[in-house]
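> sequence unknown, structure follows:
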């Protein structure tokens, strides 16, 4: 990614601030990343350097709908941020969108695009991993929609960064048997030797 853009500071919106912006669209969205973990367990578990919002690829124009006048950049592989203008359809290889109010502003929110066919979510990392869209959404006590924790952990499993390991430790005691079973099956398909498998029972 372009160095000066990537190194620009972050001042992430709060989940409630994201909800205020997303009220401008009727397209479905979910808080994702570490904030989704916090919403699941009902408390702040660690510091967060950014905030992630999940959209389906087919709903990508929601970003422009809710952020008129903002600078919106697509993260184009293998590592380039480029301006994304309204009405352009992003190619399937682009999954991340970085947003800030203006050139002198910090980054405030990142959107992640996920795949779907009809009413079925499909993991962009392994098309064998699928789920009904209705099972992706959880809602916090304050009414905020967030990504199901077992799906969020599936995404985090590939990186296994310290914060991902911390998120697993935080979430694991709160997962139901069905949630553990789904995550175990998904990891078996995508990462059959993953060390988390032994933790899931």
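On my side now, so go ahead. Being a predicted model, the structure only gives us computed values, none of them experimental.

> going forward, measure contacts and count neighbours with C-alpha atoms only.
Noted.

> how about the strands in the chain?
For the chain, the strands defined by DSSP state E occupy 30-32, 52-56, 71-76, 80-83, 96-100, 109-117, 120-122, 130-132, 137-139, 145-147.

> go through the ones you listed and name the closest to residue 90.
Each of these has some distance to residue 90 by CA to CA; the shortest is strand 71-76, at 8.0 Å.

> distance from the closest one to the middle of the chain?
Chain-centre distance of strand 71-76: 16 Å, with CA atoms, centre = their mean, to the nearest Å.

> residues in contact with that strand?
1, 81-85, 90, 93-103 (CA atoms under 8 Å, 6 or more residues apart in numbering).

> and the comparison structure, right after this:
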């Protein structure tokens, strides 16, 4: 990616809320911050901040942010300017944003694909949920991705990072058996030959 890939000065959750609440679209906090919102405490340092929107809303998002923000498509290790009114195909699902005139990245936008009012997990389309059932809301009114879905994104990645394992261990004790079972089932679908987190999940859940 660009030379300033790692130069981040992320917005706070409250700042994201103030910006996105003015845009007439559905959105959610994702990543490690989503898990901390679920836990209602900050468990570790967060070097960036992720938001989620639906693909059908990405042009609306751009229209509302274009005057103040520069936005780039992250694709195959490169950051490519997102041109005004450019419709994004399904292989573009990660947008980086920075304030115009600044060099530090402020937030990322992940674009979700949907079908028949369902969110579709891009790594395996067999895994899906109703859109109305993918999010929760913090006491201060911040929408965020459900923890079991966020952990699927972390565990389903090609590289599981140390912070992903930390997040897993922080969140699992707080998940219901139903959520644990959904996460285990989803990982088993994506990884039919096994996944290192499945044994960990088995130690928490009573559902076979």
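Thanks, I have it. As the structure is a computational prediction, the values presented were derived from the model and not from experiment.

> got a markdown table for the strands of the first structure, with distance to residue 155 of the first structure too?
Converted to a markdown table, the strands of the first structure look like this (distance: least, CA to CA, whole Å):
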| stretch | distance to residue 155 of the first structure |
| --- | --- |
| strand 30-32 | 10 |
| strand 52-56 | 12 |
| strand 71-76 | 18 |
| strand 80-83 | 22 |
| strand 96-100 | 14 |
| strand 109-117 | 11 |
| strand 120-122 | 12 |
| strand 130-132 | 13 |
| strand 137-139 | 15 |
| strand 145-147 | 11 |
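
> turn these into JSON lines, columns for mean neighbour count.
Shown next, in JSON lines, are the strands of the first structure (neighbours: other CA atoms under 10 Å):
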{"stretch": "strand 30-32", "mean neighbour count": "26"}
{"stretch": "strand 52-56", "mean neighbour count": "23"}
{"stretch": "strand 71-76", "mean neighbour count": "20"}
{"stretch": "strand 80-83", "mean neighbour count": "16"}
{"stretch": "strand 96-100", "mean neighbour count": "22"}
{"stretch": "strand 109-117", "mean neighbour count": "20"}
{"stretch": "strand 120-122", "mean neighbour count": "18"}
{"stretch": "strand 130-132", "mean neighbour count": "15"}
{"stretch": "strand 137-139", "mean neighbour count": "17"}
{"stretch": "strand 145-147", "mean neighbour count": "24"}
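
> ok, the spatially most central residue of the second structure - contacts?
Per CA atoms, centre = their mean, the C-alpha nearest to the average position across the second structure is that of residue 30, at 3.4 Å. Contacts of residue 30 of the second structure were listed using CA under 8 Å, 6+ apart, and they are 49, 50, 51, 52, 144, 145, 150.

> can you redo those residues as CSV with distance to residue 170 of the second structure?
Below are the contacts of residue 30 of the second structure laid out as CSV (distance: CA to CA, whole Å):
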residue, distance to residue 170 of the second structure
49, 19
50, 19
51, 21
52, 22
144, 17
145, 16
150, 13
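
> the second structure: which residue goes with residue 63 of the first structure?
Mapped onto the second structure by TM-score structural alignment, residue 63 of the first structure lines up with residue 61.

> which non-adjacent residue is nearest its match?
Take residue 61 of the second structure and drop its neighbours on the chain: the residue closest to it by CA to CA, 6 or more residues apart in numbering is residue 23, 6.7 Å away.

> residues in contact with the one you found?
60, 61, 64.

> now with 10 Å?
By CA atoms under 10 Å, 6 or more residues apart in numbering, residue 23 of the second structure lies in contact with 57, 60, 61, 62, 63, 64, 65.

> longest helix anywhere in the second structure?
Longest helix in the second structure by number of residues (criterion: DSSP state H): helix 177-190.

> got the buried residues for that helix?
Within helix 177-190 of the second structure, the residues that count as buried by 16 or more other CA atoms under 10 Å are 177, 179, 180, 181, 183, 184, 186, 187, 190.

> in CSV, list the residues you listed along with distance to residue 127 of the second structure.
As requested, those are exported to CSV (distance: CA to CA, whole Å):
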residue, distance to residue 127 of the second structure
177, 18
179, 14
180, 15
181, 13
183, 10
184, 12
186, 6
187, 9
190, 8
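
> ok, of the residues you listed, which one's closest to residue 135 of the second structure?
Taking those together and measuring to residue 135 of the second structure by CA to CA, the closest member is residue 179, at 12.9 Å.

> that closest one contacts residue 150, correct?
No - Residue 179 of the second structure is not in contact with residue 150 according to CA atoms under 10 Å; the separation is 11.5 Å.
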